[in-house]
Structures are given as structure tokens and as C-alpha cells.
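In: I would like to see how this sequence folds:
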Amino acid sequence: MARCEPQDPPARFPPAAPDAVHDSPPRWRKVLYAQQPYEDTHTGETFLEDLVVNATIPHRDYATVVWSTLVVDQQLSTVAAVGSASFNVYKGTITARQLLLVDVLLMLLGSLLYLVACAWAGGTTAGDAAAEAASSCSLASAASSPTKPGWSQQHSPGSSMQGSPWPSPYASPSKQPPLSAATSVQGGASSWRAGWTAALDGAGSLASLVVATALLSPLLGTLTETVSSDSIIACACLLQLAHLFLHDYHFSAALTSHLSGSLALGAAVCGSVLIASRLGSPAAVYAQLLLSLELYILGPYCRRQVAAASPTAHLLVTVAMAAGVAALLARQSVLLTSTFLCALTFVTFICPMWLVRIHKFKAAINGPWDEAVPRLSRAVTRQLSQCELSVR
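Out: Predicted structure coming up:
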């Protein structure tokens, strides 16, 4: 007789509600003022789609970076020239009269370079304005011609023009308004008048500077009599290094527009005063201070104008300054000359190579987590500008 084994009881499941509706949560929207069933820190599935890497990082070219280092070479040559001239005067290899003659020659040469650069830059600007006016006239006539309707868009003279491959390393002070055809005809004469006006203003400032330096020379010559020469040399070297570090190499309006530029100029002048106080005679102090003021205060403006006028002239001025300083250092020591030339080579060629090579590791990440930047419409911008003009 077959044996009957007990069967397991049937499994019991909770009864499912037949009318239950499972609503899926609404899709998250990137809206600030909206009631959504999500936390404040919630991020949607498309959060990383707006990720941008190196959006504002410019591409660095080795030749362009090398060209930008010429202003650093010029300032380094300036510091070396002041130090070498002071050392030669201190040792007696250069007399105070010879240094004063060099000051006068540098003053005349700098004024001449500044005037020629102003005239050259003004003539170039006038020529560009005339060419732009002529091209606009030709484009207008071509646009009005029924025979060639699309010629002005395809064969525009300015459409294929590229910027200068070696731009000025200094920032442009301000954008000048476009010149008309009548104004561009008188561009050369106006540039000469502007150059002469600037030269006369500079001559007045220079005359007051020369007189003030002459009056203060006897006092500055005895400023550090109770201090040892080693301490003076150490402080002067530190001040010159601070000047090289803080100097505004791409100034737009003035050397002292920013705090770093003011500190750099103050450090350079203070170091020059400390060095001049060890020269002894008032004539030597006067000659050394005049050379320092010319190179530190007036020199950058002249070099900026030359760089704006012609890239070739900017390169020639840099080479001439480096060669002159090397010849001056060669009278003291071959080691100093070699160190100076090695420093120029390092700054001009090695540092740009490092910068270009490590630039590929730059990673600037931008995305929806960045702070919002308000964008004003043209109407609001125009109203704000009108309010500013009315307040002025």
C-alpha cells in the first residue's frame, strides 16, 4: 500500500491592490524657483555634459613666448648697466665727467628714438586708416553694383589680413577712435605735433628732475657714512632683485599704475641711492643718480614706443642693450660677463621652453557649478553709460 506523504502548504502572498498606480518621480529640471521632489544638492544625469576643460586657456607658441621675454632682457640689462657703471666709477676706471657725458648722450639718443618712433607709429596708423577708408569705399561701391552681388563678401581686402606675427609686448593704452579719410591725410603732421608736445613735456619734467638731483647730490653722498659697505651692497642687490620681480613689464598707462609697479620703481631708486652714497664725490653721486633715473624712469617709456612702432627696432634695441652691458662688464670680469649672458640665454630660451612644455598639463575645469556671471543687455549698458556721463 502506497504511503502518502504530507504536502507543503501553498505559499501565501499579500494580495496586490489591483487599482494601485506607481507614479514615477518627475524629471529633474535645472530651474531655480520650482518645487521639485529632490534635494538641493541633487544633480541630474546631464550634469557633466556641460563640462568644459581649458576653455579660457590660450595656446602658447614657443616663438611668441620668446618674443615676449625681450622686455625682461631689456630690464635685466638696465639693472646690470646701472650696477656696472657704479662699480666702474667706484674703482676709478670711469670718471664722473665721462659718466655725465654718457648721461647726456643717452638723454639725446632716447629723445631722438622717442620722436622717430612716435612719427613712425603715427604714419603707420594714418596709412592703415586711409587704407581702411579706401577699402570701405570700394566695398560700398561693389555692394551697390548689380553685376557682382557677392563680391564684397568674398574678396574683401581685410578678410584675409592677419595680425602682426610679432605684436608689441606692451599693452595698448586705449583704443583710439577710427580716423576718417580727411583725418588720415593729416596723420603724419598730427603725429609729429603730438610727438613734439610729448617731448616738450618730457623735457620740462627731465629738467626739474636734473635740478632736483643736483641739489640733493651732496646730501645723498653722506647718507650711509656710518654703515659698512658690505651691508650697503647686500641691501642694494636685494632691492634690485625685488625690482626685477615686481616690475610691470607690460604696463599700459604708467609704470606706477599698479602697486607692484610703484614698489618696483621705489626699490630701484632706493638701491641706486644706496649705491651712490658710497661713491664719495658729489659729481660722481650726481652722475650715477642721473643715469639710474634715466634708465629706470624714462627708459621704459622710450622702449615701449619703439616696440609699438617697429618689431625690428624693438629687437635691435634689445640686442644693442645686451651687447653694451656685456662690453661694460667685460672691463671688470669675464665671469660677470659670462654670468650675464647665461642669464639672458636662460630667460630668453630655456624658460619659454619649460612654459610651453608644462602648458599641456594645464587643466582648468569649467561647468555648471561655476558662479553665475550676470550679462547685461545693450539697453541696460547704454543707460548705465549715460548715467555715468551725467554724473561726471
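In: From now on I want contacts and neighbour counts done on CA atoms only, so please keep to that.
Out: Will do.
In: Tell me the spacing between Ala63 and Leu355.
Out: Ala63 is 12 Å from Leu355, where distance means Cα to Cα, to the nearest Å.
In: Give me the secondary structure label for the residue nearest the centre of the chain.
Out: The residue lying closest to the centre of the chain (Cα atoms, centre = their mean) is His250, at 3.0 Å. Under DSSP: H, G, I helix; E, B strand; the rest coil, His250 falls in the coil class.
In: now Glu39: how far from Pro26?
Out: From Glu39 to Pro26 the distance is 13 Å (Cα to Cα).
In: Ok, Ala121 next?
Out: Ala121 is 65 Å from Pro26, by Cα to Cα.
In: Which one of those two is surrounded by more residues?
Out: The neighbour comparison of Ala121 against Pro26 (other Cα atoms under 10 Å) goes to Ala121, with 21 against 9.
In: my read: that one touches Ala308, true?
Out: Yes: if you go by Cα atoms under 8 Å, Ala121 and Ala308 touch, sitting 7.0 Å apart.
In: just how off-centre is stretch 285-292 within its chain?
Out: Relative to its parent chain, stretch 285-292 has a centroid offset of 29 Å by Cα atoms, centre = their mean, to the nearest Å.
In: Which residues does it contact?
Out: 82, 85-86, 96-97, 99-100, 103, 210, 213-214, 217-218, 220-221, 269, 272-273, 276-277, 279 (Cα atoms under 8 Å, 6 or more residues apart in numbering).
In: Could you rerun that using 7 Å?
Out: Outside stretch 285-292, the residues that touch it by Cα atoms under 7 Å, 6 or more residues apart in numbering are 82, 86, 96, 99-100, 103, 213-214, 217, 221, 272-273, 276-277, 279.
In: hey, where'd the strands end up in the chain?
Out: Secondary structure of the chain by DSSP state E: the strands cover 52-53, 365-366.
In: can you list those strands in a markdown table and add distance to Tyr33 and mean neighbour count?
Out: What follows is these, written out as a markdown table (distance: least, Cα to Cα, whole Å; neighbours: other Cα atoms under 10 Å):
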| stretch | distance to Tyr33 | mean neighbour count |
| --- | --- | --- |
| strand 52-53 | 26 | 14 |
| strand 365-366 | 24 | 14 |
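In: Can you say which of these is nearest to Ala372?
Out: The minimum distance between Ala372 and the strands of the chain falls on strand 365-366, with 11.6 Å, by Cα to Cα.
In: about what we covered before: for Arg304, see how far away the residue nearest to the centre of the chain is.
Out: Distance from His250 to Arg304, by Cα to Cα: 9 Å.
In: ok, now Ser231?
Out: Distance from Ser231 to Arg304, by Cα to Cα: 35 Å.
In: Name the residue in these two with the higher neighbour count.
Out: Shown here are Ser231 and Arg304; by other Cα under 10 Å, Arg304 has more neighbours (22 against 11).
In: can the strands of the chain go into a markdown table with extra columns for distance to Thr69?
Out: Output for the strands of the chain, formatted as a markdown table (distance: least, Cα to Cα, whole Å):
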| stretch | distance to Thr69 |
| --- | --- |
| strand 52-53 | 28 |
| strand 365-366 | 29 |
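In: Here is the second sequence; please produce its structure so I can put it next to the first one:
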Amino acid sequence: MVSHPPPESSSVNQNDNSQPSKIIKPPRAPLKRLKSPAWDHFDQIKNNDGFVVWAVCECCGKDYAAGSNKNATNNLLAHTPACPRIHIRMRFKIIQYGSFLRVDNGSSSSIVEEIATGKQFSIRDVFQMRKISDASAIEMESDVSESTSPTQPKWRKVAYGGMQPGFEDNHTDESFLEDMVMNANVVKRNMLKVMLDSVSISQYLCIVALVVIVWTLTLRSSIDANSLLLLDVILLGLGFFVLLLTAEMLSFNLLLKFSFFITGLYVLSPIYHTLTWSISSDSIWALTVSLITLHLFLHDYSGCTVKAPGAPERPSFMSNISLNASIVASLLIASRLPSRLHVFAIVLFSLQVFLFAPLVVYCIKKYSFPFHLIFSVGLMAVTLAFAYRLHRLVFVLLLSLFVFVNMVCPYWLIRIQEYKFEINGPWDEAKLCFNITE
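Out: Below you'll find the predicted structure:
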């Protein structure tokens, strides 16, 4: 038999100055005071790694503390045949020793709410905690094999197999949120790096703006056909020189292809000249503006319009649509020029810029990023100079666009990144990964 605790003046509990909690008697039989110190039995079972059962006899009200310790367990089993029923008051596990012990409820139902939470109690408090409802007590039959309450099967995390006995279909245990990961794929961005990356966008905006300025000056007859042809030759020579310097991809085969391309374009110039005679000029201007806007929205600012040497992949479908929109806009503008030579010169200039310039810029950026920045800043200065000559309002709009793209948008991106919150966990759909080697 297990004896009740000694008075507070006992030497075993000198450090425990707290008053014992009030004893609440069970509704059926009062709990009698134990005749011998309760900690004697705790000294016997304190090295037990298993569960400890605190049982109360329904007939005589005697307390028993039984664990894997042989003597303490036999005291409970010896009294079992004399009583028809025994109430299990607590079933806990000693986890931590010392002046305080941490107890953990091991039964399927939370008999003592404080114990289930893992709160620390003194040894005296464990045996004097009698605030247990009669409905939460577990009744045991007198059979020796059923002297301890059966534990509920542990919930297992399985994908298939149906419902597990004793658990709801949507049951989640305490480890459900252990696999939750927050902001696993969020990339922390630097303000300076984002501003440097936005230079590529401003650079291509300058290229498109220069093309539009040349179109406008040609339609106003400010630039003649010979000047356009000279500009085409200069741009073509500079492009070949950059490719030879950065990528070393200039070859006789490439020059031959360009010769065939220019010859075919010259032959088709009369057709382009009379292509839109039956369409009004207002429709041509509106369609040209729409196509250029579509070109800017769908353009791939991180790559080039053709397969560059060393590029990881080919141009995307949207990039091809953007290129086609720019070519159609060039043909619409060329159809409003006065002569076939003007048509040939302006179409060649447009194709060099929209088709050939992104490849040259990509090679420059791959060759040297500082040189890429110098080239971009110089291109912005030239574009702003021509825009100021064309109209001051165009200059202000273009300058505002550069400030918005290179300063406001990077700051905006860094600012809203603080509110990005992404969670991943066991509720996400499974992602199948296949490693196909054949």
C-alpha cells in the first residue's frame, strides 16, 4: 500500500514552501489519508521510465501508486481481487527529476488538464490534486490483465488506409504545424541590384524611342534617303564590330546571309511602298501606335529576339509576337514614305534595330557589365538629346519615364516585398518529380 504525504515540516520537502491544495473528495468514497509517507513509494519508482498509475480503491478509499517497480505494483494487484472496481485517478509519466518533476498524461483522454499541458508540479501537489471529475475517471475490472488502462493507438500520418480507429477523418496532432515553412521561396532583393537590373528596360526604351524619332523625322522630310542609307551602313558596321569583339561570331556565312537578306528587302520595296494605299492615314497612325505598345509589353527584356551564342534557351513565343508587331509597324510607316529608296532605307533601319540590336546588347552585357552600363547611360543621353530637339514635351515625358523605371519601380518593389508572406506545409498538394534519363 502507498502511504499519504507527511506534513510540511518533513525534511524531504524542505524546499516546498507552497501550501498544499485543497482536497476534494470523490462522490462515491472518501479518500483516506495514507499511513506512510507517499514519497517512500516515489523513491522506489522515481527511476522508472514508464508510466505511473495513481489508483484509488472505490471501497476503502486507499491510494496506490503503481509502476514498473515490483513492490509498488504488487500492492495494487494484491488488493484488486478484494474490490470489484478501482478508479484510476491519474496516469502520468515522470520525465524530469529534482525538486520538481514534470508529469505528462499518457492516457487517451486528458484526465487532468494541468498535467496534459506538461505543467511542473511538486511531489506533494501530484498526490494532493484531487480535483478530478468522476466522468473522467477510468473504471477497471478486477481482472489482473486489465489492471492498467489501455492506451489509445497512436495516430499515424499515412496517405492511404482509410480512417484510423479513435480519430476523426480530419484529425491533426500536435506535430501538424512542425512541417510548416514560411517564405521558403522568397528572394530578398537589394535596392542597388534592382536598379542596375532595371537599366536593361530603360536601354530598350531608348532604342524604341530612337526608332520612333527617326520615323518622325523621315515623315517630315527632315532626313533624306541617302542619309538613311548612310545611317544603316554605320549601324550595321558597328554591330558587326561589337559581335566580333565580344562573341567572336562573325563569319563569312553570316555575312552571306545578311547580303541575301538585304537584297530580298530591296526587291520587295516596291510592294511595301504601295501596300497601304487604300487605307487612311489616321488608321495607319493608330495601328502603328498600338503595335509599338504591344511590342513593348511583350518584349523579353532579359534576353534577345534571336538565339544568341551561349543563351540558355531560345526566344519565347511572346517575344516572337513582339518582334512581328514591330516589323508590321515598320512596314506601315514605310508605306507612307514618298519613294522606294525611302521605303528600303527605313525598313532596313527598323529591322536592324528591332532584330539585330537586342543581339548586340546581349553580347555586350555578357562580355562586360560595366561596359553595358556605360553603353546604356550614353544611349539614354543621346535619346534625350534627340527628344529635346524634337519637342520639349517629349523630352519631359521620356525623362519622367526613365526616372520611374530606374528609381520609383525598384523602390516600389523593395517596399512591397515586406508584405509578402508565403506558407508551405503538409496541406499542400504533392509535387511529383520525375528523373527521366532515357
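In: Drop the TM-score for these two in here.
Out: With the length set by TM-score structural alignment, normalised by the length of the first structure, the two chains reach a TM-score of 0.69; 293 aligned residues with a Cα RMSD of 2.4 Å.
In: who does the longest strand seen in the second structure touch, helix- and strand-wise?
Out: Across the second structure, the strand with the greatest residue count (assigned by DSSP E) is strand 86-96. Packing partners of strand 86-96 of the second structure (3 or more Cα pairs under 7 Å, 6 or more residues apart in numbering; DSSP states H and E): strand 51-57, strand 101-105, strand 138-140.
In: Can you show me the helices along the first structure?
Out: 62-68, 70-91, 96-144, 151-154, 181-185, 187-220, 229-246, 259-276, 282-293, 299-309, 311-330, 334-345, 351-358, 378-391 (DSSP state H).
In: Can you say which of those helices is nearest to Ala364 of the first structure?
Out: helix 351-358 (13.8 Å).
In: Tell me roughly how far the closest one lies from the second structure on average.
Out: Following superposition, helix 351-358 of the first structure is found to deviate from the second structure by 0.6 Å on average (mean Cα distance after the TM-score superposition for the first structure).
In: ok, residues contacting that helix?
Out: Contacts of helix 351-358 of the first structure (Cα under 7 Å, 6+ apart): Arg60, Asp61, Tyr62, Val65, Val66.
In: Spatially, what comes nearest to the residue mapped onto the second one from the second structure if we skip its sequence neighbours?
Out: So that's Asp61 of the first structure. Residue pairing (TM-score structural alignment): Asp61 of the first structure is matched to Asn190 of the second structure. Nearest non-adjacent residue to Asn190 of the second structure, counting by Cα to Cα, 6 or more residues apart in numbering: Ile414, 7.5 Å away.
In: show me what contacts Phe260 of the second structure?
Out: By Cα under 7 Å, 6+ apart, Phe260 of the second structure has no neighbours at all.
In: which position in the first structure aligns with it?
Out: Per TM-score structural alignment, Phe260 of the second structure is aligned with Ser208.
In: Then Val403 of the second structure?
Out: Per TM-score structural alignment, Val403 of the second structure is aligned with Thr345.
In: residues of stretch 342-361 of the first structure that come out buried?
Out: Buried residues in stretch 342-361 of the first structure, defined by neighbour count with 16 or more other Cα atoms under 10 Å: Leu344, Val347, Thr348, Phe349, Pro352, Met353.
In: Next: stretch 386-400 of the second structure.
Out: So for stretch 386-400 of the second structure, counting by 16+ other Cα under 10 Å, buried means Phe386, Ala387, Phe395, Leu398.
In: same check, this time on stretch 52-70 of the first structure
Out: Tyr62, Val65, Val66, Trp67, Ser68, Thr69, Leu70.
In: isn't the third one right up against Phe349?
Out: Which is Val66 of the first structure. Yes: using Cα atoms under 7 Å as the test, Val66 of the first structure is close enough to Phe349 to be in contact (6.4 Å).
In: where's the match of Val403 of the second structure relative to Leu70 of the first structure, distance?
Out: 11 Å.
In: now swap in Glu39 of the first structure and tell me
Out: Taken as Cα to Cα, the span from Glu39 of the first structure to Leu70 of the first structure is 55 Å.
In: likewise Ala364 of the first structure?
Out: Distance from Ala364 of the first structure to Leu70 of the first structure, by Cα to Cα: 28 Å.
In: related to what we said a few turns ago, tell me the counterpart of the residue nearest to Asn190 of the second structure in the first structure.
Out: Aligned partner of Ile414 of the second structure by TM-score structural alignment: Val356.
In: swap in Val214 of the second structure?
Out: In the first structure, Val214 of the second structure lands on Ala85 (TM-score structural alignment).
In: can you check Asn324 of the second structure too?
Out: That one, Asn324 of the second structure, aligns with Gly266 by TM-score structural alignment.
In: Now do the buried residues in the longest strand of the second structure.
Out: Ile86, His87, Ile88, Arg89, Met90, Arg91, Phe92, Lys93, Ile94, Ile95.
In: Would you agree the fifth one is in contact with Trp54?
Out: Yes: Met90 of the second structure sits in contact with Trp54 when judged by Cα under 7 Å, with a separation of 5.0 Å.
In: circling back: check the buried residues of stretch 386-400 of the second structure against Asn435 of the second structure and report the nearest one.
Out: Leu398 (49.4 Å).
In: and that closest one, how far is that from Lys307 of the second structure?
Out: 30 Å.
In: cool, Leu265 of the second structure as well?
Out: 22 Å.
In: distance of the match of Asp61 of the first structure from Ser200 of the second structure?
Out: Taking Cα to Cα, one finds Asn190 of the second structure at 17 Å from Ser200 of the second structure.
In: ditto for Glu113 of the second structure
Out: 63 Å.
In: so what's Ala142 of the first structure up against?
Out: Ala142 of the first structure touches Trp151, Ser152, counting by Cα under 7 Å, 6+ apart.
In: what does Ala80 of the first structure give?
Out: Counting by Cα under 7 Å, 6+ apart, Ala80 of the first structure has contacts Val325.
In: how near is it to Phe361 of the first structure?
Out: Taking Cα to Cα, one finds Ala80 of the first structure at 35 Å from Phe361 of the first structure.
In: do Leu295 of the first structure as well
Out: 39 Å.
In: swap in Ser24 of the first structure?
Out: With Cα to Cα as the criterion, Ser24 of the first structure and Phe361 of the first structure are 44 Å apart.
In: repeat for Gly188 of the first structure
Out: For Gly188 of the first structure relative to Phe361 of the first structure (Cα to Cα), the value is 48 Å.
In: and what of Phe245 of the first structure?
Out: 25 Å.
In: And for Pro37 of the first structure?
Out: For Pro37 of the first structure, the distance to Phe361 of the first structure - Cα to Cα - is 41 Å.
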